[in-house]
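Enquirer: Show me how the following folds:
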Amino acid sequence: MASKSLRRAGVSAQLCELLRRHRVENCKDLLSLTTLEVMRAAGLSHRRALALLQSVSKRCVPPVTTALELWRQNSESYFPTSLAALDKLLHGGLPRGSITEVAGPSGCGKSQMCMMLSVLATLPRSLGGLDGGVIYIDTESAFTAERLVEIAQSRFAEYFSSREKVRQMAARVHLFRELTCRDVLNRLEKLEENIILAKAGLLILDSVASVVRKEFDTTLPGNLSHRSNLLGQEAATLKYLAHQFNIPVVLTNQITTHVGDGGSSSSGEDSGFVTAALGNTWSHTVNTRLIVQYADAHQRQIVIAKSPVAPFAVLNYTVQKAGICLNENDDEDPVREGTDPGLQPIRVRTGFRYEPAKATGGADKPPR
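Expert: The predicted structure follows:
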């Protein structure tokens, strides 16, 4: 909540401008000052400076609600993914006001899922959409406008039959390419205004792990602590934005090799398995974790590894021109017995086989 801009906390535009000259731009900046410092920066009396601090402090406190109010809002608390079986398990779709992570190996369709959700968010509510804009932060340069349009025209051919409808959809997806950790964090901390101007109903970060793992070699002293602090700041800001605007926030995550808990192999080497990256602490940060993994050469699987409402479940899908398409012919019950979402093994492609990969290196080293 402290990341909230001063203007949205009820501070006048004139006062905001005075404070901005002293590099005080959000609630956190202001509340870090003493009353005397506020008096000097804003030219206020002691009484008015104290009143300003108290007013802004109250605006940063999360509002109190009741379980009954949440229950009444339940029908509008989810964003349907258009994947009927997945939405049914999730009680309506991706939860608003919280973070959903899609983790898995390269090539399983994480970015395809993000682009499909972007199209869905722009659709009218009568078609299951949010009738809003999309904020899309791309850290891997994986987003392509051509693929976005292809998914739209293939999945909703009737609605996007005219070029004008396609143009309107594409104009509502606001893309930011941020290629360093600092750029990503700076963008998130200044995103409030963009969300308001774009009337955004969905925020996507593809991917949260990409820039972090490039910049932080966790084998070097101090880097793991610095990385944890950065991820903590990102998570806090994302949760604030999700809650403040009551929108679903979707992140993608990479994979890593977990070493040491898988027993020993017959050759005497350490065994291990592939899991979602960024560690166990991060896995507790996300509210919902969906894992995408390989089933065979053509088919992939969505695993509901963590959810406040859904059971552990596995659904088969393929990636087509229309995006992610579930195998509707599956008769098998998708509900399975799960494990710790932070250590859930992920099936990866190894040669021509699809199986959990064996450990070959450090605890945060992606498979080749």
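
Enquirer: CA atoms for contacts and neighbours, from now on please.
Expert: Fine.

Enquirer: Give me the residues contacting stretch 208-219.
Expert: The list of residues contacting stretch 208-219 from outside it, by C-alpha atoms under 8 Å, 6 or more residues apart in numbering, reads 139-140, 179-181, 223-224, 227, 251-254, 277-278, 364.

Enquirer: Strands along the stretch 51-200 of the chain, start to end?
Expert: Under the criterion DSSP state E, counting those that start in this stretch, the stretch 51-200 of the chain contains strands at 78-79, 94-95, 99-103, 133-138, 173-177, 200-206.

Enquirer: could I get those as JSON lines with mean neighbour count and distance to Ala236?
Expert: Formatted as JSON lines, those follow (neighbours: other C-alpha atoms under 10 Å; distance: least, C-alpha to C-alpha, whole Å):
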{"stretch": "strand 78-79", "mean neighbour count": "22", "distance to Ala236": "21"}
{"stretch": "strand 94-95", "mean neighbour count": "25", "distance to Ala236": "17"}
{"stretch": "strand 99-103", "mean neighbour count": "25", "distance to Ala236": "11"}
{"stretch": "strand 133-138", "mean neighbour count": "24", "distance to Ala236": "17"}
{"stretch": "strand 173-177", "mean neighbour count": "17", "distance to Ala236": "20"}
{"stretch": "strand 200-206", "mean neighbour count": "25", "distance to Ala236": "14"}
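
Enquirer: Of those, which is nearest Cys114?
Expert: Between Cys114 and those, the shortest gap by C-alpha to C-alpha is with strand 200-206, which sits at 7.0 Å.

Enquirer: Of the strands of the stretch 51-200 of the chain, which is nearest Ala49?
Expert: Proximity of the strands of the stretch 51-200 of the chain to Ala49 was assessed by C-alpha to C-alpha; the nearest stretch is strand 200-206, lying at 34.2 Å.

Enquirer: thinking again about what came up before, looking at the strands of the stretch 51-200 of the chain, which is closest to His284?
Expert: When these are ranked by proximity to His284, the top entry is strand 99-103, at 10.9 Å, counting by C-alpha to C-alpha.

Enquirer: just checking, what packs against the closest one?
Expert: Taking 3 or more C-alpha pairs under 8 Å, 6 or more residues apart in numbering; DSSP states H and E as contact, the helices and strands that strand 99-103 lies on are helix 223-245, strand 249-253, strand 288-294.

Enquirer: Could you also give me the structure for this next sequence, so I can compare it with the first?
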Amino acid sequence: MSRNILLHPTLPSSTQLALRRAGYETLDDLSGTSVEALSKELGIDISDLQSIITVSQRPPGPPLSQSLASLISRSRIFACSYAAVNTALGGGLPRGHILEISGPPGSFKETLALDYARIFVEANEEVIFIDTQNMTSLATIKKAFHNSSAAANYRDLVRYAHLHTLPDLMIFIYNLLSEIHSKTGLLILNSISFPFLSHPDLQSSKRTALLEKIHQVFLQASALHNLTIITTSQMSTKLLNADGSPGNFETGAKAVMVPQLGSTYLPSGRSYRLVIVPESRTTGVIQLLSSPTHPSGQARHQYDLSHHGA
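Expert: All right, here's what the predicted structure looks like:
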């Protein structure tokens, strides 16, 4: 039996999400907790929690029902071709986690996302590639696999779709869990911020609700289905007052560039947020804004695309 609460097979997804939001991530976190106290804390029926409380009292051990290959696949860390990115991520991107890549036009956001696509396809896993801004075509994807060991069969493992509007994106999000099967390893949402930019009149409350829905689906897809998710995002300008508080055009003392969607749509315990800051055509900085272990990140690593990797 997995020690990860979100991989517990007998719990309803709503119960798993409630546990995760309350800060419970492993069975060990529940050790010493009574089912009555947990039921009261979460507002969940005792019968839905009894089995997991019982399992949490057992000594930890390997999940005997899973093969060694399955366990290795679930815990695998994917290192890309860019050394600075791997360093920023602490060695690579763990399976079943979420990576947001932000940067200005001309940064290698899409190139990095395609590098991960290549890695997953070479591992014989399916990749769902969604483009919302005509930034990456099928021809571009084909080029990314030109020198790959999977060049001959990448078409069988890459599902490509172009979504034109925000409603298109949200329909995809609502149906995502039904699109995942045992071979699906990676979802790439390229330019996820663009559909929101194309609806400038979107009410703040509606925008927040849509981002929260994406958050919920991402959490379920990554935690329950072990799906790795990569998004690329544009940058927007944020005005700050002299004391660092949010400003406007009248009070702002400086402007900074931030990822366009913010962090609302990303599950904090499973997400990495990277910003690419180019300094020249081939050099720049990879900045880690946050990670599961460092919520306020800010680590910076130099990259040089003229060398092998970055």
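
Enquirer: ranking the helices and strands packed on strand 99-103 of structure 1 by burial, who's on top?
Expert: Per residue and on average, the most neighbours among those fall to strand 288-294, with a mean of 26 (mean count of other C-alpha atoms under 10 Å).

Enquirer: Do me a favour and get the end-to-end distance for stretch 272-291 of structure 1?
Expert: 18 Å (C-alpha to C-alpha, to the nearest Å).

Enquirer: Go through that stretch and flag the buried ones.
Expert: Taking 16 or more other C-alpha atoms under 10 Å as the basis for neighbour counts, the residues of stretch 272-291 of structure 1 that come out buried are 272-279, 283, 285-291.

Enquirer: ok, now stretch 348-356 of structure 1?
Expert: Counting neighbours by 16+ other C-alpha under 10 Å, one finds that the buried residues in stretch 348-356 of structure 1 are Val348, Arg349, Tyr354, Glu355, Pro356.

Enquirer: where do the helices sit along the stretch 51-200 of structure 1?
Expert: Counting by DSSP state H, counting those that start in this stretch, one finds helices in the stretch 51-200 of structure 1 at the ranges 67-72, 84-89, 110-122, 145-155, 163-171, 181-189, 191-198.

Enquirer: Can you tell me what Thr306 of structure 1 aligns to in structure 2?
Expert: Careful, residue 306 of structure 1 is Lys; it's not Thr. Under the alignment defined by TM-score structural alignment, Lys306 of structure 1 is paired with Ser290 of structure 2.

Enquirer: And the strands of the stretch 51-200 of structure 1: which comes nearest Ala51 of structure 1?
Expert: Comparing the strands of the stretch 51-200 of structure 1 by their distance to Ala51 of structure 1 (C-alpha to C-alpha), the top pick is strand 200-206, with 32.9 Å.

Enquirer: The closest one: average distance to aligned residues in structure 2?
Expert: Its match in structure 2 and strand 200-206 of structure 1 itself, once the structures are fitted together, sit a mean 1.0 Å apart by mean C-alpha distance after the TM-score superposition for structure 1.

Enquirer: ok and that strand relative to helix 110-122, angle-wise?
Expert: 170 degrees (axes from the mean of the first three to the mean of the last three C-alpha atoms, to 10 degrees).

Enquirer: Which positions in structure 2 sit opposite strand 200-206 of structure 1 in the alignment?
Expert: Using TM-score structural alignment, the residues of structure 2 aligned to strand 200-206 of structure 1 are 184-190.

Enquirer: Check the secondary structure at Leu289 of structure 2 for me.
Expert: Counting by DSSP: H, G, I helix; E, B strand; the rest coil, the backbone at Leu289 of structure 2 sits in strand.

Enquirer: quick one: it from Pro200 of structure 2, how far?
Expert: Summarising the geometry, the distance separating Leu289 of structure 2 from Pro200 of structure 2, computed by C-alpha to C-alpha, is 26 Å.

Enquirer: Have a look at the two and say which one is more surrounded.
Expert: Each of Leu289 of structure 2 and Pro200 has its neighbours counted (other C-alpha atoms under 10 Å); Leu289 has more, 20 against 8.

Enquirer: before we move on, back to that, Throw the strands of the stretch 51-200 of structure 1 into CSV and include distance to Leu50 of structure 1, thanks.
Expert: Listed next are those as CSV, based on distance: least, C-alpha to C-alpha, whole Å:
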stretch, distance to Leu50 of structure 1
strand 78-79, 40
strand 94-95, 39
strand 99-103, 35
strand 133-138, 36
strand 173-177, 38
strand 200-206, 35
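
Enquirer: so which of those strands comes closest to Ser264 of structure 1?
Expert: Each of these was checked against Ser264 of structure 1 via C-alpha to C-alpha, and the shortest separation belongs to strand 99-103, namely 26.5 Å.

Enquirer: What's the match for Leu148 of structure 1 in structure 2?
Expert: For Leu148 of structure 1, the aligned position in structure 2 is occupied by Ile141, per TM-score structural alignment.

Enquirer: which residues sit in contact with that match?
Expert: Ile141 of structure 2 makes contacts with Leu114, as judged by C-alpha under 8 Å, 6+ apart.
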